[in-house]
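[1] below: sequence and its predicted model.
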Amino acid sequence: MLKRLILLLIIFSAFQTAFAQKSVSEYETAYKKALQTFKSGDFEKAQTEFGALCNNRIESTFVPYSFYFNALSSTKLQKYFEAKTTLKNLLVLYPNWTKKDEINYLFSNIAFEEKNYVDALNYAKSITDDSFQDDLAEMKAFYIGQIQSTKTLNELSAKFPDESILLEKKNKTAIIANTQTSTNSSSKNKNYFNFGLLLPLSVETLDPERTRKNQYAIDIYQGMKMAKNVLLKEGITINLFTYDIANNTDDMLELVNNESFQKMDLLVGPLYAESNRVATAYCETAQIPIINPMSNNQKLLDEYELVFLAQPSAVMQATKAAEFVRKQPFLGRNTAIYYTDSPNDSTMAETYRQQMEKVGYEIVKFEKILPFADDIGNKLPEKRVSHIFMATSDKKAGLSMINALNKKDVMYPLVTTAEAFNSSNLSNGTLAGREVYCFDPEFVDVEKPIVDTFRKDYLSKYGVIPSYYAFHGYDIALFWGRILGRYGNNIRKGLDNRDSYKDIYNLAGFNYLKSQDNQVLPFTTFQNYKFVLTK
């Protein structure tokens, strides 16, 4: 990457010299200043300066270079979503720019950083200039060398059989895996299953009458204990072993080397990235499933084929939102998409854009917003749209969007996350006459008889009303206990059998057909002072 950058800087400097004899415009002066800022290594300032130049629609051959260096500055700052957006805008506004290979090289570099290996290799493959080949080989060797997942390497090798660097890494990893894999057939023909709960309990004793910082972890555990009793009546025995695990790799490494821990048949958690990485590597070696009870990060699924998300990922939620919208009688085939500043928000927004573009929707607006009515109002579309999609984890954003729409006097349907609203502050008048739909993986339908029964049983046993996490823990233990009880080691066979999803659960349930990502997502709308399931 450094050699490519040096070459570009030489080319661009020569390019500037050709213009030196002419009258230097204000734009070109600002461009040279921004380029010097970039060369000095102040990428934050360079991004700001090139960003301002990108917004200037002056007729100058320097403008596409401003876009490129803006994206390159964003990449240096690890702001990959912003970098990709800038490069896409560059391609749209300047489709005939001669530096397409430079753009694809940067796209490939970003994709490798984000571990989107298929995109990275496809971008690399599209580069035709021979002068790039040494740099490409060096970049591929660096990033492919970091891949440890056998699953990922096998999938990539199948898609890119001619990549020699990939084949070499795959063979090395296979040799290591074969020497490490023990003969673990403990789940076959067993009449009980050990569940290891790797949760940040942070307590000496589990007393549900005391509220603690990590109460949600205790609630998950208490819910799982309720499910254990139900499974026992079905002839399935699960043993629950709790391990107080936070974001400490040393603790996790010590645990996986513990002989008793190696008798686990399934892990739930850990909730933190570093300890989760160690646990996932252990599960791949032991060939047991690992369930992430709260994460929405789809990238966790890339490492191993028995990693599962109990909640739908941000990508899955946006995909399901697009499916939901296509079934609604909204007028028109265009949309405006907005997102706030968390990584999940931008991931959802980008996925939703891709899904809607696939079916021919026009994206009228794609904007990052602040959760305030004035900022949103300034970015609302001038032309009519069929609906607005907003990806946000900010509870101020929902009402701010409604206020902005009211001020503009437009009645577009709004599709957004449940996190957009603080339901305790809502009234029927606030959303009167508006179509508002929220997708909510944590929705508890209090009208379901099974929910009412669980609430009463939980209250009777523990003396408190169950939280969402108690319902969630109960459902996770019940579902995975049944999968192991009915299918043993052949987990994928069970997950791809539609009969596995006929049972009714407290929450929306599960669907892992041909997937490691839960494909079930409830959609709600506001009625009578509360959110209810859409019909």
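    Cool, the structure landed. Numbers count the residues shown, from 1 in each chain.

[2] only C-alpha atoms from now on, for both contacts and neighbour counts.
    OK.

[3] could you report the neighbour count for Pro449?
    Pro449 is flanked by 11 other residues according to other Cα atoms under 10 Å.

[4] which stretches of the chain form strands?
    Defined through DSSP state E, the strands belonging to the chain, from first to last, are 193-199, 238-244, 266-268, 290-292, 307-309, 334-339, 362-368, 387-391, 414-417, 436-439, 523-527, 530-533.

[5] make JSON lines from those and add mean neighbour count to it.
    Output for these, formatted as JSON lines (neighbours: other Cα atoms under 10 Å):
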{"stretch": "strand 193-199", "mean neighbour count": "22"}
{"stretch": "strand 238-244", "mean neighbour count": "17"}
{"stretch": "strand 266-268", "mean neighbour count": "22"}
{"stretch": "strand 290-292", "mean neighbour count": "24"}
{"stretch": "strand 307-309", "mean neighbour count": "23"}
{"stretch": "strand 334-339", "mean neighbour count": "24"}
{"stretch": "strand 362-368", "mean neighbour count": "17"}
{"stretch": "strand 387-391", "mean neighbour count": "25"}
{"stretch": "strand 414-417", "mean neighbour count": "25"}
{"stretch": "strand 436-439", "mean neighbour count": "22"}
{"stretch": "strand 523-527", "mean neighbour count": "19"}
{"stretch": "strand 530-533", "mean neighbour count": "18"}
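
[6] could you dump these into CSV and include distance to Met139?
    Listed next are the strands of the chain as CSV, based on distance: least, Cα to Cα, whole Å:
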stretch, distance to Met139
strand 193-199, 36
strand 238-244, 40
strand 266-268, 35
strand 290-292, 32
strand 307-309, 28
strand 334-339, 32
strand 362-368, 31
strand 387-391, 33
strand 414-417, 38
strand 436-439, 40
strand 523-527, 43
strand 530-533, 49
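
[7] of all the ones you listed, which one is nearest Tyr117?
    When these are compared for distance to Tyr117 using Cα to Cα, the nearest one is strand 307-309, at 18.5 Å.

[8] try this one side by side with the last:
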Amino acid sequence: MRKINTLLWCLTLWAGVTLSFKSLAQDANYERDYKRAVALYKTGEYNLAMADLLLLTARKYQHGLVPFAQYYYSLAALKNNRPLESQQMLLQLRERFPEWKKMDEVAYLLADLSFRDKQYNKALEYLAEITNVSVKKDVEPLKRVYINPVQDLALLKKLNQQHPSDKIVALRLIDVIQRTSNDKADLELSDDLTNRFGIAPIKPANDVTPMKKNTNSQSKGYYNIAVILPFKVKEFSPNQRVRSNQFAYDMYEGMKLAKAKLQQEGILVNMFTYDIGSDPEDMLNVVNNTNFAQTDLIVGPVYSEPAKLAADFAQSNGIYYVHPTSLVTDLSATFSNTLLLQPSFERQASQSFDYMRSLPAATSKKIAIYYGSSRRDSTLAAAYRAKATASGYQVSDFRRTREKLDSTATISSVNKPGHIAVFSSNENDGNKLLTLMDKRHINVPLLANSTAFNVGGVGANTFNSSPVYIIDTEFIDIAKTQVRDFQNLYFSKRNTVPSIYALQGYDLVLFFGRMLHKYQNQLRNGLDVRSYDDDYLLSGFNYQHSNDNQVVPIIQIDDARWVRVNAQ
């Protein structure tokens, strides 16, 4: 028995040694074949390299060079104009060797291949995985190669929503908006992105030439208002019923009616129109024209670079520039003579929060905030959270509405906030929050911006469960006599119902025309005196010690009619 055991032990030892030598031999053969295949790749023999490397990627091999063989196969396939095979091998490599030390290079190659296939979102996701510094330095150039040629505005906006922190995407989106879009929402998005990323202004070929304003300009008996909007007259077609820049025409029609109203009051206003889009050179030509020095008020332009030139000119020449669409304060913070026609995001958040916490029903100093997918939504939500936190409130829940709120939201009948806020550009999100509140038996005030609900089509029974308050900076009180009269007058002249932009244009010229007439060169003093709601169509103006309009209407439905509930 002892001899048998010894014999078995010797046989086992011999088999182990044999297997070890065999394994070493196999490893040596693998390394030899691998080096030969890589040499073929480096000499440009991509077909031969692919054939040899493919054999070395078989799952039977456990050699440490297998992931390298897969990687070089992918490179060879890419060089051989066979991108699908390259991509498939890279995906196999990620699945088989997820901890491989060169996985960042794999992500970079997959991003390149995804870009080539116009799968931009997937490409950006791959690039976001990269942490290696030496690889990361090539990420931005790769993005520029594929993102900068993109002209599809809808695609760029979607990519910006999916990758809100990506500066290359943001820069490209701004550029395309500035060159191709006149849509008001797009212009606001461009302003938001410019403000967020701190993009340096484009340096014009020549600087603005400050012109000394005629000291007697206000005593000449009339006032010159420069209306600088993207009319795109060269592209105008009377047969085109819907235009992306329709707001410019509607606003100007309202301005013309205000001019006639001012004339009835003995105030003479001249309006000079300038068709300026996104090209700063066009604006530069305007402000450097000697006749432009006679301007008493500038309305527009709306694009960021021309707007900076207009703001600079107004500041240098002691007049005021009114931005008709922007909700961000970057220009007004830099140029004290720049005014925003509407309240900024920060203003809307501050005043609506102050109103909500004043409600008797909002007793708890705990709130929940939900927001939609657009940059406008998240900006307003962030401003609201900042205001609440600074006021000593606890934000118990802060998340996007696109998440599954039924399962992720932390509010409940036990963890009940004093009030809830939802800011969204999706008109279904308001009802989504009301449904959630009803399911969880939470009966507290809900604050929303006007785009979170279909305010025009919502029924009073929608708000039976909880009191709902809406921020509506474009609120039109249809019960006002002035509004009905304006609508009738506009319809008689244009044979169409006036849009909100027509009402804004009317109020803007009527207000500033009166202010110029009364306060002349001391316009700032007049703005600081009080708020003005008088006979304006919308909710009036308040620039007391501010550069954005402080009037933030908050409305609530009352007997099937929307009414304003916060007084200025």
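    Okay, I see it. From a predicted model like this one, the values you see are computed outputs, not experimental measurements.

[9] ok, back up a step: what's the closest of the strands of structure 1 to Ser66 of structure 1?
    For the strands of structure 1, proximity to Ser66 of structure 1 was assessed by Cα to Cα; strand 362-368 is nearest, at 20.2 Å.

[10] counterpart of that closest one in structure 2, which residues?
    Mapped onto structure 2 using TM-score structural alignment, strand 362-368 of structure 1 spans residues 394-400.

[11] just stretch 388-395 of structure 1 next, same as before
    Going by TM-score structural alignment, stretch 388-395 of structure 1 lines up with residues 420-427 of structure 2.

[12] before we move on, back to that, the match of strand 362-368 of structure 1 vs structure 1, average distance?
    By mean Cα distance after the TM-score superposition for structure 1, the fitted stretch 394-400 of structure 2 averages 1.4 Å away from its aligned residues in structure 1.

[13] now for Glu435 of structure 1: what does it line up with in structure 2?
    Match for Glu435 of structure 1 (TM-score structural alignment): Pro467.

[14] now do the contacts for that match.
    Each residue near Pro467 of structure 2 by Cα atoms under 8 Å, 6 or more residues apart in numbering is listed here: 444-446.

[15] so which of the residues you listed comes closest to Arg385 of structure 2?
    Within the contacts of Pro467 of structure 2, distances to Arg385 of structure 2 taken as Cα to Cα reach their minimum at Leu446, with 15.0 Å.

[16] the closest one touches Tyr469, doesn't it?
    Yes. Applying Cα atoms under 8 Å as the test, Leu446 of structure 2 and Tyr469 come out as touching, 6.1 Å apart.

[17] now do the buried residues in stretch 87-97 of structure 2.
    For stretch 87-97 of structure 2, the neighbour count (16 or more other Cα atoms under 10 Å) marks 87, 89-91, 93 as buried.

[18] the helices in the stretch 51-200 of structure 1, which residues?
    With DSSP state H, counting those that start in this stretch, the ranges of helices along the stretch 51-200 of structure 1 come out as 63-76, 80-93, 100-113, 117-125, 133-144, 150-159, 164-180.

[19] which of those helices has the highest mean neighbour count?
    Among those, the stretch with the highest mean neighbour count (mean count of other Cα atoms under 10 Å) is helix 63-76, at a mean of 24.

[20] outside of that helix itself, list whatever touches it.
    31, 35, 38, 43-44, 46-48, 50-51, 53-54, 57, 80, 82-84, 86-87, 90, 94, 97, 103, 106, 110.

[21] next one: stretch 492-499 of structure 1
    With contacts defined as Cα under 8 Å, 6+ apart, stretch 492-499 of structure 1 is touched by 483, 486-487, 500, 511-514.

[22] give me the distance from that stretch to the chain's centre.
    When C-alpha coordinates are averaged (Cα atoms, centre = their mean, to the nearest Å), stretch 492-499 of structure 1 and its chain have centres 25 Å apart.

[23] then stretch 500-515 of structure 2?
    For stretch 500-515 of structure 2 - counting by Cα atoms, centre = their mean - the centre lies 27 Å from the chain centre.

[24] corresponding residues in structure 1 for it?
    Residues 468-483 of structure 1 are where stretch 500-515 of structure 2 aligns, with TM-score structural alignment as the criterion.

[25] run through who's touching the matching stretch.
    Under the criterion Cα under 8 Å, 6+ apart, external residues in contact with stretch 468-483 of structure 1 comprise 193, 216-217, 219-228, 230-231, 236-238, 293, 310, 442-444, 491, 494-495, 500, 505-507, 509.

[26] which one in structure 2 is aligned with Tyr458 of structure 1?
    So Tyr458 of structure 1 corresponds to Tyr490, using TM-score structural alignment.

[27] ok, its match - contacts?
    496-498.

[28] just send these back as a markdown table, with neighbour count and distance to Lys404 of structure 2 too.
    Compiled in a markdown table, these are given as follows (neighbours: other Cα atoms under 10 Å; distance: Cα to Cα, whole Å):
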| residue | neighbour count | distance to Lys404 of structure 2 |
| --- | --- | --- |
| Thr496 | 11 | 42 |
| Val497 | 14 | 40 |
| Pro498 | 19 | 39 |
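
[29] compare those with structure 1 and list the overlap.
    Contacts from the contacts of Tyr490 of structure 2 that recur in structure 1, judged by both residues aligned by TM-score structural alignment, their matches' Cα atoms under 8 Å, are 496-498.

[30] hmm, back to that, so which of the strands of structure 1 gets nearest Lys159 of structure 1?
    Here strand 307-309 is closest among these (Cα to Cα), at 21.6 Å.
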